[in-house]
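Participant: sequence unknown, structure follows:
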């Protein structure tokens, strides 16, 4: 639900095809090829395309989970923009970043999370979505990160301009800064239709008790927190509370800034894990998504190939309870 300026007639969404889409084998196209008997050839190409674990499930679309506040479904893998999208408008990285966003959509995702704290990220996201004519395909989440009611309002208005939209899907109080002040504003903006959902965020385990208290007291639409196979404190209280109180959960730092990859090093993915995932990235993301309280995980990347790989975690089956135990034991033994 976004509005943006346009100077040309719009085709119906199902007939639109961008330049980037024309150059990429999308997951939907790949599945059609698989049905025609070409899956083996396509899969031989490497990381891009449907992983074997997903193919074995005959997945037709990315897994979705409902936002409890509305029943709206969200794809379970999205995109974070911290650091990677903080580049100049004419930076050479823009071509790859545009491709990353296109691959998110091609693979069935929609959630893009940003913040005024992330430098130029909001502006780059807005420009890319306009270039791709893809605002309608996105679920835009950003944050308010300042003190004072009017400063918060001014910052959120600026986010609308930078993101090139008049309606932001999810506005979050970043790191709980001036929480009560901004929550009052967000309730007003939601009632007015300027935002669709409101939420709170933090990235440290030290803030989990605060997030739990906010869930119990305020029941926001969303809470965003850090959660990974190596940082599992959210499993103790916050995730069960979010599930019980009907609060959607976005997960940031699923890879711990790359720390989980450094820990596994050059090890091969265990054979027993290949039944449900195709890479270490999917291993780590599927651990998170196996928790039913998690609505969407938002790893950041500037690599189109890694975006494909991340999205693959939204396909195929998730690890069962016994496999989750095995994943935790494997991690602890590293």
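Facilitator: Done, it's in. The shown structure was predicted, so the numbers you read here are calculated from the model rather than taken from an experiment.
Participant: contacts, neighbours, all on C-alpha from now
Facilitator: Fine.
Participant: following the helix or strand hosting residue 261, which helix or strand shows up next?
Facilitator: Assigned by DSSP states H and E, residue 261 falls within helix 259-264. Stepping forward along the backbone from helix 259-264, the first helix or strand reached (DSSP H and E) is helix 280-289.
Participant: any chance you could map the helices in the stretch 151-300 of the chain?
Facilitator: Using DSSP state H, counting those that start in this stretch, the helices of the stretch 151-300 of the chain run over 179-192, 208-218, 238-245, 259-264, 280-289.
Participant: Please compare the first structure with the one that follows:
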């Protein structure tokens, strides 16, 4: 599978990664999916301390034991869970980040994290302190690089200007083209990579996606989704399925290093991996997709 450089780092990640959040809590099943992904060329695994209260990190750690050097592990920090309290609280403080990384390292059974990502962020955060925490973790050898997971252009802009982030994880698909307006041009200018999550838009942009249209998606209602799916299928011909065209659309932007569709079954995983063998979209195909879909804009956090 093709690998792309992640920002200006020394990390090269498979263009199709594995979003581990959807693996579930069955350790045996989840490990089998991770092993299959690795055997088929995926080397980028994305998890977070938030997922299943740390269990997801444990699953990833156990699955890659003995093969640690074969993978790029990305995890996230900033959402604090405290026993006895309901839900998570946001904590981007230096003290918490430097404490939480130790728990993630233990759960992942590793001495270092390849990519440590701030899991959110606002302009009200102590941003210089947060950046300082990541920089110190780099100096201590506990993390190799850091990034941010955010859909807020104003927050992304702050970190792109003030820190050494190598990546931004953000939602990006044919149904959510918001990053095209501000975020992707900024990242291209700064040499920062986008990690595109949600490339098939909760499964709507798959062959079986008609069943998922009812709730709509962003500023698309059910009828608009049905019409768009039909138009995309007609315009695409028989060269690729809808899901593969959706994944290739996200990868067509040069600032995108990898896409991380989730997979909860072997069938889904193999279908995602096959997108790596699908032909890249032509300029004409990209233009047709842009013409058929909405050029969404961020209404908040600009």
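Facilitator: Sure, I can see it. Here the structure is a predicted model, which means the values were calculated and not measured.
Participant: TM-score for the pair, please.
Facilitator: Taking TM-score structural alignment, normalised by the length of structure 2 as the basis, the two superposed chains have a TM-score of 0.78; 258 aligned residues with a C-alpha RMSD of 2.2 Å.
Participant: returning to what we had before: now render the helices of the stretch 151-300 of structure 1 as TSV, adding distance to residue 199 of structure 1 and mean neighbour count.
Facilitator: Compiled in TSV, those are given as follows (distance: least, C-alpha to C-alpha, whole Å; neighbours: other C-alpha atoms under 10 Å):
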stretch	distance to residue 199 of structure 1	mean neighbour count
helix 179-192	8	17
helix 208-218	10	17
helix 238-245	12	19
helix 259-264	27	14
helix 280-289	20	23
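Participant: Now distance to residue 272 of structure 1 too, for the ones you listed, in CSV please.
Facilitator: Supplementary listing: those in CSV, determined by distance: least, C-alpha to C-alpha, whole Å:
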stretch, distance to residue 272 of structure 1
helix 179-192, 45
helix 208-218, 33
helix 238-245, 27
helix 259-264, 16
helix 280-289, 11
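Participant: Of those, which is nearest residue 329 of structure 1?
Facilitator: Ranking the helices of the stretch 151-300 of structure 1 by their distance to residue 329 of structure 1 (criterion: C-alpha to C-alpha) puts helix 280-289 first, at 12.5 Å.
Participant: How far does that closest one sit from its chain's centre?
Facilitator: Average the C-alpha atoms of helix 280-289 of structure 1, do the same for its chain, and the two points are 13 Å apart (C-alpha atoms, centre = their mean, to the nearest Å).
Participant: which residues of structure 2 does it align to?
Facilitator: Counting by TM-score structural alignment, helix 280-289 of structure 1 pairs with residues 242-251 of structure 2.
Participant: mean shift between the matching stretch and structure 1?
Facilitator: Following the fit onto structure 1, the mean deviation recorded for stretch 242-251 of structure 2 is 1.1 Å by mean C-alpha distance after the TM-score superposition for structure 1.
Participant: List the contacts of that stretch.
Facilitator: In this structure, residues lying in contact with stretch 242-251 of structure 2 by C-alpha atoms under 8 Å, 6 or more residues apart in numbering are 15, 172-174, 196, 199-200, 205-207, 232-233, 236, 256-259, 272, 274-275, 278, 280-281, 286.
Participant: Let's see that with 6 Å instead.
Facilitator: By C-alpha atoms under 6 Å, 6 or more residues apart in numbering, the residues outside stretch 242-251 of structure 2 that reach it are 173, 199, 200, 205, 206, 275.
Participant: Please apply the same query to stretch 263-278 of structure 2.
Facilitator: 22, 23, 244.
Participant: rerun at 8 Å
Facilitator: Surrounding stretch 263-278 of structure 2, the residues in contact under the criterion C-alpha under 8 Å, 6+ apart are 1-2, 15-16, 18-20, 22-24, 33, 37, 40, 42, 240, 244, 247-248, 261-262.
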